[in-house]
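**Q** below is the structure, and that's it, no one-letter string:
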């Protein structure tokens, strides 16, 4: 396996991260309104994740972005963050990089928040198992209303 580097997003990564997310959304038939597919900031994450309590990390392998995830605030819930846009190309899955990425994101989140929320799709079975294995508890409905009304699985984790 090639060496992977986890680092904070840079402006030069914006297009590669958008490509990563759109490719994964197509793979899981989530290329539709009401999810990340229609987020207007998808191509400018280096700007979106600038505030103090936000960050987005990318995983680079042989100079290419192969995975990423972010932490951002949940509007109206000052003690809750959201794990956002956690995606990986097929070649990065099963390598353990997602666990490393999640560990970095949650360690960052713990500095500012008490709980971490996430939204996903039930057909992303491996992702759902991964979140549960890492202590996320399934919710019966969204914690808050977000533009991602198409998501049908919600989780919360105490930090």
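**A** That came through fine. Predicted model only: the values in this text are computed from it and were never measured. Numbering: from 1, shown residues only.

**Q** alpha carbons only for contacts and neighbour counts from here, please
**A** Fine.

**Q** and the helices in the chain?
**A** Secondary structure of the chain, counting by DSSP state H: helices at 14-27, 45-48, 97-110, 125-133.

**Q** then this one, side by side with the first:
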């Protein structure tokens, strides 16, 4: 079986990616307010990641999107800190090493852009994701950095690059 490809987002990915991310958030019972679910960026992910020092990658399995993740400057924070954003994978993508590879690509891009730290927010019950973050060198911090508007996400982590 051919491995899916991780590639930069393309404009034609928008509709499918929006649908995929919102369905994954629904599957996990993530609140629709105070989380990524309400982000206007979800409706046009391609455009949202065209700003300087940001990138978004998708998992493409022969034309079927299985997930994605991106990095961008942390909102409302002054300093060389980016946020790992909208890292979600369909059930078919989980447990195949794709999360580890996606993380490697995102962290490499963050270094290339000159960031010194990577911050993330997640839901306390997203245990498998947190295990990936810990394996990737993230540590827990006591509260949020910046202001992403994701007040429903009560777990905060950071990694020094």
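**A** Happy to help now that I have it. These numbers come from a predicted model, not from an experiment.

**Q** would you pull the TM-score for this pair?
**A** Remark: TM-score between the superposed chains equals 0.96 [TM-score structural alignment, normalised by the length of the first structure]; 159 aligned residues with a C-alpha RMSD of 1.0 Å.

**Q** mind putting the helices of the first structure into JSON lines with mean neighbour count?
**A** Formatted as JSON lines, the entries for the helices of the first structure read as follows, by neighbours: other C-alpha atoms under 10 Å:
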{"stretch": "helix 14-27", "mean neighbour count": "18"}
{"stretch": "helix 45-48", "mean neighbour count": "17"}
{"stretch": "helix 97-110", "mean neighbour count": "17"}
{"stretch": "helix 125-133", "mean neighbour count": "14"}
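
**Q** in JSON lines: those, plus distance to residue 8 of the first structure.
**A** Supplementary listing: the helices of the first structure in JSON lines, determined by distance: least, C-alpha to C-alpha, whole Å:
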{"stretch": "helix 14-27", "distance to residue 8 of the first structure": "12"}
{"stretch": "helix 45-48", "distance to residue 8 of the first structure": "9"}
{"stretch": "helix 97-110", "distance to residue 8 of the first structure": "10"}
{"stretch": "helix 125-133", "distance to residue 8 of the first structure": "22"}
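
**Q** which one of these lies closest to residue 148 of the first structure?
**A** When the helices of the first structure are compared for distance to residue 148 of the first structure using C-alpha to C-alpha, the nearest one is helix 14-27, at 13.0 Å.

**Q** would you confirm that residue 86 of the first structure contacts residue 66?
**A** No: under the criterion of C-alpha atoms under 8 Å, residue 86 of the first structure lies out of contact with residue 66, with a separation of 11.0 Å.
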